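J.: pasting the structure only:
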């Protein structure tokens, strides 16, 4: 499995790997909705942004993460997502560290970016892509289930959020043999939104 920071694009979104040129646009996209950050391991709004940004770039340099700015088709950067925990030796990675401005939630953005990232991972040798979320985040879990990922259980006290809460994590995965059906379902959803 070999994943590199390349631009991924479809009719709905353009995923642009982080570069210094994107920093201000990403900052502006994430500097909102403080309550939505409470279930996240790290916060990236307001005063938290610079440390979060630097950590993302450091992980990219190490090859363990590809952080993306999510650009909507109207040209606005509306959030971020990542391929992270990239483990070539196990041919697996995770999709996550995702945050969108409230007005960008729902609609085509979520299925479109997941379609791009999943296709990129599986086309480049992944056999497993994980998606995890706070076990308290019912909306996120519903979206992951709708995607067609398999629920694998709850990891108790798996991560500590930036607020200090010991977070239980709901874990889902899509395997390479699941991908054709998941891809078909995503394509049908996106066709209906076009």
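T.: Perfect, thanks for sending it. Model, not experiment: these values are computed from the prediction. Numbering: from 1, shown residues only.

J.: CA only for contacts and neighbour counts going forward, please
T.: Fine.

J.: just the helices in this structure please.
T.: Under the criterion DSSP state H, the chain contains helices at 23-30, 49-62, 109-123, 138-147, 179-193.

J.: and the second one, what other elements does it pack with?
T.: Using 3 or more C-alpha pairs under 8 Å, 6 or more residues apart in numbering; DSSP states H and E, the elements in contact with helix 49-62 are strand 65-72.

J.: quick one, the strand it packs on and helix 49-62 angle?
T.: When axes from the mean of the first three to the mean of the last three C-alpha atoms, to 10 degrees is applied, the directions of strand 65-72 and helix 49-62 differ by 120 degrees.

J.: count the residues that sit near residue 99.
T.: By other C-alpha atoms under 10 Å, the residues close to residue 99 number 20.

J.: who touches it in this structure?
T.: 30, 79, 80, 81 (C-alpha atoms under 8 Å, 6 or more residues apart in numbering).

J.: again, only using 6 Å
T.: Contacts for residue 99 were tallied using C-alpha atoms under 6 Å, 6 or more residues apart in numbering; they are 79, 80.

J.: A further structure is provided below for comparison with the first:
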């Protein structure tokens, strides 16, 4: 499994791998809604952005992550970020995460469009398992993940320590290659109904 760091796009979004030319747009997209960052493992807004950005680029250099700017096709604005990360070619698995959208980009076609592109890219590259994890206190995120078609696999207790020092329980979801055709078809049907 080798997942290439290439742009991905459909009629809703263009996912652009991080590079220095995107830094300002990504920072502007993430520098909002400070309260939403309280439950994140690592913050990326305000004074925290530079450290987060450098860590993302280092992980890309190590080929363990592909961090993407999420560009809304309707107006060309960068409205957030998402990643394929914890890329493990030996186990043919990765995770989708480090996802954050500006408030006005939440709840519409942006998230399912991003997930459709990322899942397709991973499975086309030979993945057999793609995980999507979230904080167990984030009911909205869990509902969105289930709506994508991922399967709930349980909660990992005290799985991560957030930047605020809280021991986070992590809700674990996954799509495996056996699930992918059904999940893909469901996402395609869902996105086909969006005007």
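T.: That came in fine, so what should we check first? The structure displayed is predicted, hence computed values, not measured ones.

J.: quick one on the thing from earlier: so which of the helices of structure 1 gets nearest residue 131 of structure 1?
T.: Proximity to residue 131 of structure 1 (C-alpha to C-alpha) singles out helix 138-147 among the helices of structure 1, at 7.5 Å.

J.: which residues belonging to the closest one are considered buried?
T.: Of all the residues in helix 138-147 of structure 1, those buried under the rule 16 or more other C-alpha atoms under 10 Å are 141, 144, 147.

J.: ok, average deviation of that helix from structure 2?
T.: Superposed on structure 2, helix 138-147 of structure 1 shows a mean distance of 0.4 Å to its aligned residues (mean C-alpha distance after the TM-score superposition for structure 1).

J.: just give the nearest non-adjacent residue to residue 72 of structure 2, would you?
T.: Residue nearest to residue 72 of structure 2 in three dimensions, not counting chain neighbours: residue 13, with 4.7 Å by C-alpha to C-alpha, 6 or more residues apart in numbering.

J.: how much space is there between residue 46 of structure 1 and residue 99 of structure 1?
T.: Computed as C-alpha to C-alpha, to the nearest Å, the residue 46 of structure 1 to residue 99 of structure 1 distance reads 14 Å.

J.: and what of residue 162 of structure 1?
T.: 15 Å.

J.: to residue 157 of structure 1, which of the helices of structure 1 lies closest?
T.: That would be, of these and by C-alpha to C-alpha, helix 138-147, which comes in at 17.2 Å.

J.: roughly how far is that closest one from the heart of the chain?
T.: Relative to its chain's centre, helix 138-147 of structure 1 lies at 13 Å (C-alpha atoms, centre = their mean, to the nearest Å).

J.: what stretch of structure 2 does it fall on?
T.: Mapping helix 138-147 of structure 1 onto structure 2 (TM-score structural alignment) gives residues 139-148.

J.: which one among the buried residues of helix 138-147 of structure 1 gets closest to residue 187 of structure 1?
T.: Using C-alpha to C-alpha, the buried residues of helix 138-147 of structure 1 come closest to residue 187 of structure 1 at residue 147, 10.8 Å.

J.: now residue 82 of structure 1. Nearest residue, chain neighbours left out?
T.: residue 67 (4.3 Å).

J.: give the contact list for that neighbour.
T.: Residue 67 of structure 1 touches 17, 18, 82, counting by C-alpha under 6 Å, 6+ apart.

J.: let's have these in TSV, adding neighbour count and distance to residue 56 of structure 1.
T.: Below are those laid out as TSV (neighbours: other C-alpha atoms under 10 Å; distance: C-alpha to C-alpha, whole Å):
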residue	neighbour count	distance to residue 56 of structure 1
17	21	11
18	22	8
82	23	9
